[in-house]
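> model the following, please.
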Amino acid sequence: MSLKRLEGINKSPVLNHLSSSYQGLATIRSFNSQKILIEEFDNHQDVHSSVWSMFIRTSVTYDFWLDNLCSIYACIVTMSLLIFVRNDEIVESSIGLVTTQIVGLIGFLAFTMQQITELGNQMTSVERVYEYTNLESESPLNSLTDKKPEEKWPENGKIQFKNVYMSYDPSEAPVLKNLNFSIDGNEKIGIVGRTGAGKSSLISALFRLAYLEGEIKIDEIETKQIGLHDLRTKISIIPQEPFLIAGVLRKNLDPFDLYEDHVLRSALDDVELKEMDLQTYINERGNNLSVGQRQLVCLARAIIKNNKILILDEATANVDSKTDELIQKTIRKKFTDCTVVTIAHRLNTVMDSDKILVMDAGRVVEFDRPQVLLQNSHGAFTNMINQTGETMANSLRNLARDKHMDFN
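Down below sits the predicted model:
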């Protein structure tokens, strides 16, 4: 049973590697990395094959010794009848009957033992599934009657973080540490910082995807006090990796059939995808669309939902500059009266934000208007601007100055 469990554990890397390689086949070929991927696959397969070979050998050995023991027992009983029983006490036909019954009983016993052993081996699959039943469940999807927010909530889109700590595992150190800041309704906020600074973790905290301490309020309602469905349906997000399901385009735009077709077509027109029909079939993960088209479909989905809060998690990191410009222009046009929180991959995408939130090691380092932050020559945001090069830094400063003039 232990070998079967070990075999199941070592099979997963083989299947995962095969699936990932298939999904990224174009990238692998473009970088001429076939040899590296083949070597990785061979390593995973060698480990699995060695465990599987050991399992087969132990199974054959078990069957071999079980058959031998049964044969020895049959021989002992038969010889006992011939040696210790006198001829006048039992006839030859009875000896034959006893011998045949013993052989049949031994065969049934051997078969039973083999099935019990196989059952134990296959129960390792049940054991692995059972492990998921012991995982800690999320909070209830729906709010209690007395705590359910109104249908029009949130009206302003104000977000408040108060003494917020977040960790992905209760036994590990928090990745977000003592966050205290407030985002007013309709503000456009850019979040910047190095890789691992906690930018995406902040979004996870907002959606309650991990263990939280402290308070996160949206329009004065604490998110812990309402159901996950009531919370998450009121916040739109355009992720870095677009999420699409296999099915027609209409199902991707409106999975629950809440809107009329003309609303969906209007959203496609806003993102310049009006040539796509609502019945166009989308492959799993949108593999028959370009990365830019997938991201635009996600943007259209957010336009249709028209929530008061929009999250952009490095939404333009994997698209070309033209698509980036289209997305930024559409967001400025369609989400003027919404709170927009943008995790920045390119600083130029957030320089026209109302405020910039700079994070480092899970903490808020700076939070103010871009022009105000740039006045601190030794500030974290100023250092990030300077690292882009002189030409780009001057361009970014001009964007911040123009935003400051508009603000005044």
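
> going forward, measure contacts between C-alpha atoms and count neighbours the same way
OK.

> check whether Phe41 really touches Val14, as I assumed.
Yes. Proximity of Phe41 to Val14 meets the contact threshold set by Cα atoms under 8 Å, at 6.7 Å.

> what residues are up against Ser182?
Contacts for Ser182 (Cα atoms under 8 Å, 6 or more residues apart in numbering) come out as 158-161.

> what would the residues you listed look like in CSV with neighbour count, distance to Asn134 and secondary structure?
Putting those into CSV (neighbours: other Cα atoms under 10 Å; distance: Cα to Cα, whole Å; DSSP: H, G, I helix; E, B strand; the rest coil) gives the following:
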residue, neighbour count, distance to Asn134, secondary structure
Lys158, 21, 37, coil
Ile159, 22, 34, strand
Gln160, 21, 33, strand
Phe161, 21, 31, strand
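
> one more to put side by side:
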Amino acid sequence: MAANLVLVAYKTLCMSYIALVVLALASAGVVYYQTKARSRVLPAIQRCRRRIQVDMEGTMHGLFSGSRVVRIYGAYDAFEDKLRKLDDWQQAVGALANAVLFTKFLWQHIVSMALTLGLVGAMLVTDVGIWQLTPVSVQLYYEIASKLMSLLTQLANIQVNAINHALVLQELCDLGSMVPEAPWHAAKIKTKWQQQQQASGERVLPSQGRILFANCSLRYKQGDKLALANVTLSIHAGERVGIVGRTGSGKSSLLYALLRIVELESGAISIDSMNISKAGLHDLRQSISVVPQTSTAALLEGTLRNNIDPFGQYADVEITAAIEACQLGGLGADKWIESGGRNLSAGQQQLVSICRAVLRRKKILVLDEATANVDEHTEQVIGAVIEREFKQSTVLIIAHRLEATASCNRILVMDGGRLVEQGPPAVLAARSGSHYARLLRAQNKA
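Below is the predicted model:
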């Protein structure tokens, strides 16, 4: 291709010097129209298409994973409307992409033809007084110009491919330059916790369960607003604390910060006077028991014993005692559980997660909407187990339903990522203008 380009340029310059100017203009025009349409419009369309595809996959996953709740509440219409809108958007974006490609293809040939005719015209005008024009010379000029346009188009395609490969390389470099996750183990902190463990004679780490948030700010992505904004609070050892607020208020963000799923932007969190940023992730997360809203993803195919003690760290006597404490004795330790707990009810799935927490007996227990998808009887069982088995533990209860926090010693009310109110539930409910009282009134109206 390079040899052909040199040969064509040489023949062109030999025939006409003015063609050099036209050649430069033609090159600039072809390269511009070949690259701009791809480098700006098409990538934007592809990003929009990927975003719609991700939304559609997330909606389908929510529909399938929560099929029981969807059937109970008859919420198929909401999912159907959302999927129909996403499908319409996907078809519209696909049609737009096809229209852009067709317009680009048509415009490319129009521009190439115009530049080719312009180049031939320039050669003919400059050669009128030099050579006698013949059909053969005109054909020769046109073939040279057409070949030149084809070569320029190929060069533009090479440039576009090089840009695409450079973008892929840039994404790989960005992924490679991401801040790595903290190490799983930190010898100094682990040794300190082990010293406390030996002094207290307990298996669990830490030994007390005091939690301190000091001016903590958290942001999920650069450019997003703060999910936590200068949150400062102290939770005493053995205290039962309810965390409430509207959707997006920052309740779950406190849990993500405590487990270091998302690192703090500023501030510090301490457990038993030890800064958790200096602890290994595995050491930190092993010291906290978490019961999520749904336990489907955490239930593996195997026996009940293997599900509550997957690493074989506890004796059969302890496992049996934990099962009995959670009223799962009817299943038995050798009960076979299918993947995702398909052969268990929603209440039994949640009780398995509670059973894990009872078996581990950590000093910090977090319930993240643990009773949101269970019946009233199972909710009472879970409440009784927490009251009986975790008297000496610090319990954090994240809840939308305020009834789940009625037995808490203290309520933390979150709003916009800030701690706007705290105190005993009875005291906060008695204040008509408090945030907690407004949440109660809104819930009663609903």
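
> fetch the TM-score of the aligned pair.
Overlay of the two chains. TM-score (TM-score structural alignment, normalised by the length of the first structure): 0.69; 335 aligned residues with a Cα RMSD of 3.9 Å.

> follow-up on the earlier one: pull the most distant pair out of the contacts of Ser182 of the first structure.
Farthest pair in the contacts of Ser182 of the first structure (Cα to Cα) is Lys158 and Phe161. Separation: 10.3 Å.

> identify the contacts common to these two.
182, 217.

> tell me where the second structure has strands.
Here the second structure has its strands, by DSSP state E, at 211-218, 228-235, 240-245, 266-271, 274-275, 288-291, 302-303, 336-337, 364-368, 394-398, 410-415, 418-423.

> onto which residues of the first structure does stretch 383-402 of the second structure map?
Using TM-score structural alignment, stretch 383-402 of the second structure lines up with residues 328-347 of the first structure.

> wait, stretch 314-322 of the second structure
By TM-score structural alignment, stretch 314-322 of the second structure lines up with residues 259-267 in the first structure.

> and the matching stretch, how far from the chain's centre?
29 Å (Cα atoms, centre = their mean, to the nearest Å).

> can you name the residues in contact with that stretch?
Applying Cα under 8 Å, 6+ apart, the external contacts of stretch 259-267 of the first structure come out as 250, 253-254, 274, 278, 300-301, 303-304.

> quick one: the nearest residue in space to Asp415 of the second structure that is not next to it in sequence from Asp127 of the second structure, how far?
Closest residue in space to Asp415 of the second structure, ignoring its immediate chain neighbours: Ser249 at 4.4 Å, by Cα to Cα, 6 or more residues apart in numbering. Ser249 of the second structure sits 78 Å away from Asp127 of the second structure, going by Cα to Cα, to the nearest Å.

> got it, and Arg50 of the second structure?
54 Å.

> all helices for the first structure, in order.
For the first structure, the helices defined by DSSP state H cover 2-23, 25-30, 34-84, 92-133, 199-206, 228-232, 249-253, 261-270, 291-305, 321-334, 370-374, 380-386, 390-407.

> now distance to Asp146 of the first structure and mean neighbour count too, for these, in a markdown table please.
Shown next, in a markdown table, are the helices of the first structure (distance: least, Cα to Cα, whole Å; neighbours: other Cα atoms under 10 Å):
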| stretch | distance to Asp146 of the first structure | mean neighbour count |
| --- | --- | --- |
| helix 2-23 | 45 | 15 |
| helix 25-30 | 52 | 12 |
| helix 34-84 | 53 | 14 |
| helix 92-133 | 30 | 13 |
| helix 199-206 | 22 | 20 |
| helix 228-232 | 13 | 18 |
| helix 249-253 | 32 | 21 |
| helix 261-270 | 33 | 17 |
| helix 291-305 | 25 | 23 |
| helix 321-334 | 34 | 15 |
| helix 370-374 | 41 | 20 |
| helix 380-386 | 44 | 17 |
| helix 390-407 | 41 | 15 |
